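Student: below are the sequence and a predicted model; questions follow.
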Amino acid sequence: MSFTAEVKNQICGAQWKTCCRKVQLAALIQMCSTMNITSQGMHIRIQSEHANTAKHIWKLLKEFYQVEPQLSVLRKIKLKKNNIYVIRVNSRALEILKDLGIYTEQGLQTHIPARMLRRDCCAQGYLAGAFLAGGSVNAPQTTNYHLEISVGEETLAKFLCRLMNRFYLPAKVIKRRNQHVVYLKASDKIADFLRMCKANDALFEFEDSRIQRDFLNSLTRLDNCELANEMKSLSAARRQLEDIEWILNYRSLDSLSPKLQHVIEVRRAHPEASMNELCERCYEEYGEQISKSGMKHRLAKLREMADQLRAHTDE
């Protein structure tokens, strides 16, 4: 089962208030249905590829409108060849659309009235219904985080975007072929959306995977940082040894000051030592306490002497 299917199953199985269930049904009918008028009257045809979503719609219709929806199952013959669940409502179709705010005297509406979503719980229920209708979310084990809701109308997409922004979910809208897609990319905001939709088990799985990935990424960054520092130290030590060789080719060790002699001796004896380790060796071997900045100063002095000798040789 895909992670998206798990999330939808948990939304359908969650405990929602009556008002929230009603706006969920409104979102599902608005995004998943077509209205047909025949000689027998008006009827609504609702379809979904997710079995529990279809069952959820069927139960909500019976709960609120005491109708007897007809359920049929079709099978795709292309691509994944999965089932399509079709619910047909033949009675009270117009009454249902009017009660849900989808149809008014001005005709079909792109979204339900704002008054139906004044309460935060209803707005969250509507977004959960929209996700059931056209949503998907990447599994947390994948390389990127992405949650989206696809709708046919740009006006509805912008309405969903504003509704998500109301809960500090920075959704954006793009057009993909003939669909308008409302999407979230930030992992913490996707977690907030799952929490809002009461997909608690999916939320725990998502957060657990996210924490593990972030932890492993932090370890990798630390390892890379330590490796880079080590390579940098080795490269600096190699240059310092080259400088020392240049100096000793032209001058005797005794001609240098004792402080420089100490640095040369410990560097030659410990070619892979870090700056801090050189300071410790100076103290252990010569009883001289020297700071890291003092060691850098002496090595810079050796570099300056070596550069002067190189310049003199080039002349």
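Tutor: Noted; the coordinates are in hand. Numbers count the residues shown, from 1 in each chain.
Student: from here on, contacts and neighbour counts on C-alpha atoms
Tutor: Noted.
Student: who are the packing partners of the helix or strand where residue 63 lies?
Tutor: According to DSSP states H and E, residue 63 maps onto helix 51-65. Using 3 or more C-alpha pairs under 8 Å, 6 or more residues apart in numbering; DSSP states H and E, the elements in contact with helix 51-65 are helix 3-13, helix 18-32, strand 83-89.
Student: count of residues packed around residue 146?
Tutor: By the criterion of other C-alpha atoms under 10 Å, residue 146 has 17 neighbours.
Student: now do the strands in this structure.
Tutor: For the chain, strands defined by DSSP state E occupy the ranges 33-38, 41-48, 70-75, 83-89, 103-104, 107-108, 135-137, 147-151, 172-176, 179-184.
Student: next, the angle from the second one to strand 83-89.
Tutor: Angle, strand 41-48 to strand 83-89, by axes from the mean of the first three to the mean of the last three C-alpha atoms, to 10 degrees: 150 degrees.
Student: what angle separates strand 41-48 from strand 33-38?
Tutor: Going by the same axes, to 10 degrees, strand 41-48 makes 150 degrees with strand 33-38.
Student: quick check: closest non-adjacent residue to residue 34.
Tutor: residue 45 (5.3 Å; C-alpha to C-alpha, 6 or more residues apart in numbering).
Student: ok, now residue 205?
Tutor: residue 140 is the one closest to residue 205 (C-alpha to C-alpha, 6+ apart), at 7.7 Å.
Student: against residue 148, how distant is that neighbour?
Tutor: 14 Å (C-alpha to C-alpha, to the nearest Å).
Student: go on, residue 110?
Tutor: 19 Å.
Student: kindly report the same for residue 126.
Tutor: For residue 126, the distance to residue 148 - C-alpha to C-alpha - is 15 Å.
Student: so which of the helices and strands packed on helix 51-65 is the most surrounded?
Tutor: When these are scored by mean count of other C-alpha atoms under 10 Å, the highest mean neighbour count falls to helix 18-32 (a mean of 23).
Student: tilt between it and strand 41-48?
Tutor: 90 degrees.
Student: what angle sits between helix 18-32 and helix 51-65?
Tutor: 120 degrees.
Student: tell me the helices and strands packed up against helix 18-32.
Tutor: Against helix 18-32 (3+ C-alpha pairs under 8 Å, 6+ apart) you get strand 41-48, helix 51-65, helix 120-134.
Student: any idea how far the second one is from the chain center?
Tutor: Relative to the chain's own centre, helix 51-65 is displaced by 32 Å; criterion: C-alpha atoms, centre = their mean, to the nearest Å.
Student: take the one below as the second:
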Amino acid sequence: MSFNSEVKEELVSLRLGESCCALAEISALSLCLASFSIRGRGEVLLNYTSLSPTVAKRPLRILRFFGYKNIGMSTRRDNRFGGRRFTVLTLSGNDARAMMQRVGVLRFEKGEFKFRNIPQRTVRRICCQRAYIRGMFLGVGNISPPEKAYHAEFALPDKKRAEFLQRTLHLQNMEFSIYKRRGSYIVYSKNSGEIASLLATMGAVRALLHFEDIRMLSQVKTEVQRSVNCDQANLSRQIATAQKQLEHIDYISKLVGLTALPESLQQLARLRISYPDYSLKQLGSILEPAKSKASVSRMFKQIEEFANNISEHKPTTSREVKT
């Protein structure tokens, strides 16, 4: 089972809270999954259609919560989409009219019923905002497995519904963006913190714990890799620096001999030959007397200058080099 399916299965199993929250959730599900038609003698049919039998259980449960008992349930196959099966819940007659008017998505205009956007009052309370977001996710939401990518989105058919959801998420301190994709408006986030907040807001506790475990492991791996990369870079620089120092020392040794250096620089040069892999700090600790890392660095600069003077054929004596 995918992570997205696990999240939805957990949300479907949550108990229903107050009636206002159940109304907010079924309002969101109505915007995502519902369609209506009018058959002979003006009978209204309200259908909730879902490709997921698991998701279909949620509107069924809420409809029963509001006292609707005569709910038709069927499984159909759509040959236009490779014969995929989908589940349809049906309310008819007065029950359908009452339910649509209850959620505020049905209006009578020019002799026919039409859908309208959810009234703002539906998400006035904090608990109802959370329920509305949960219903939207069950209907049109998708979340990627945290092992692969941080991505959560809601795909909505029009801009008004997308902006309403975006504002509702903002009321819960979550910042999601909107973009258009193949005729749909996508409300999305790639921020792991926002996605964790989304799971918490919807009540997907098990999914949140799994998500946080993966996120923490990923952060640890990133920090370890960064540290390893940093250590490798430092080691590479240390090796390159030591190699350059040895080249200067070898050059001096071959042309004029290390005895041409002041005693302190001779000592450092011989230590570098004996300990080519030592850092400046380590070399400083075994000098007599001991020197700081900065002092050792300055001494190597003096050795480099001495070598450069030789290469330019400038006579240099030990008295000309400061220690």
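Tutor: Structure's in. What do you need? All values reported here derive from a predicted model rather than from experimental measurement.
Student: my guess is the residue nearest to residue 205 of the first structure contacts residue 212, does it?
Tutor: No - contact between residue 140 of the first structure and residue 212 fails when scored by C-alpha atoms under 8 Å: they sit 10.4 Å apart.
Student: neighbour-wise, which of the two wins?
Tutor: Using other C-alpha under 10 Å as the criterion, residue 140 of the first structure and residue 212 rank with residue 140 on top: 20 against 12.
Student: how much space separates the more buried one from residue 208 of the first structure?
Tutor: Taking C-alpha to C-alpha, one finds residue 140 of the first structure at 9 Å from residue 208 of the first structure.
Student: hmm, residue 73 of the first structure is touching residue 85, no?
Tutor: Yes - the criterion here is C-alpha under 8 Å, and residue 73 of the first structure meets it with residue 85 at 4.7 Å.
Student: more neighbours: residue 126 and residue 148 of the first structure, which one.
Tutor: Ranked by neighbour count (other C-alpha under 10 Å), residue 126 of the first structure and residue 148 place residue 126 first, with 28 against 20.
Student: give me the nearest residue to that one, chain neighbours excluded.
Tutor: residue 24 (4.8 Å).
Student: same check on residue 30 of the first structure?
Tutor: residue 102 (6.9 Å).
Student: hmm, that neighbour is touching residue 110, no?
Tutor: Yes - assessed by C-alpha under 8 Å, residue 102 of the first structure is found in contact with residue 110 at 7.4 Å.
Student: quick one on the thing from earlier: gap between the equivalent of the residue nearest to residue 205 of the first structure over in the second structure and residue 160 of the second structure?
Tutor: In the second structure, the residue equivalent to residue 140 of the first structure is residue 146, according to TM-score structural alignment. The spacing between residue 146 of the second structure and residue 160 of the second structure, counted by C-alpha to C-alpha, is 30 Å.
Student: ok, residue 23 of the second structure next?
Tutor: 20 Å.
Student: same check on residue 236 of the second structure?
Tutor: For residue 236 of the second structure, the distance to residue 160 of the second structure - C-alpha to C-alpha - is 56 Å.
Student: ok, now residue 310 of the second structure?
Tutor: Taken as C-alpha to C-alpha, the span from residue 310 of the second structure to residue 160 of the second structure is 79 Å.
Student: more neighbours, those two?
Tutor: residue 310 (16 against 12).
Student: show me what contacts the counterpart of that one in the first structure?
Tutor: Using TM-score structural alignment, the equivalent of residue 310 of the second structure in the first structure is residue 309. Residues near residue 309 of the first structure by C-alpha atoms under 8 Å, 6 or more residues apart in numbering: 246-247.
Student: list the contacts of the residue in the second structure that residue 273 of the first structure lines up against.
Tutor: Following TM-score structural alignment, the counterpart assigned to residue 273 of the first structure within the second structure is residue 278. Contact analysis of residue 278 of the second structure by C-alpha under 8 Å, 6+ apart lists residue 272.
Student: again, 10 Å this time
Tutor: Residue 278 of the second structure makes contact with 238-239, 242, 271-272, 284 under the criterion C-alpha atoms under 10 Å, 6 or more residues apart in numbering.
Student: any common contacting residues for residue 102 and residue 110 of the first structure?
Tutor: Common neighbours of residue 102 of the first structure and residue 110 (C-alpha under 10 Å, 6+ apart) are residue 30.
Student: looking for the alignment partner of residue 173 of the first structure in the second structure.
Tutor: In the second structure, residue 173 of the first structure lands on residue 178 (TM-score structural alignment).
Student: so the residue nearest to residue 126 of the first structure makes contact with residue 64?
Tutor: No - Residue 24 of the first structure is not in contact with residue 64 according to C-alpha atoms under 10 Å; the separation is 11.9 Å.
Student: now the common contact residues for these two.
Tutor: residue 18.
Student: and residue 63 of the second structure, how many neighbours?
Tutor: 21.
Student: that one maps to what in the first structure?
Tutor: Per TM-score structural alignment, residue 63 of the second structure is aligned with residue 61.
Student: please tell me how far residue 50 of the second structure sits from residue 71 of the second structure.
Tutor: Taking C-alpha to C-alpha, one finds residue 50 of the second structure at 15 Å from residue 71 of the second structure.
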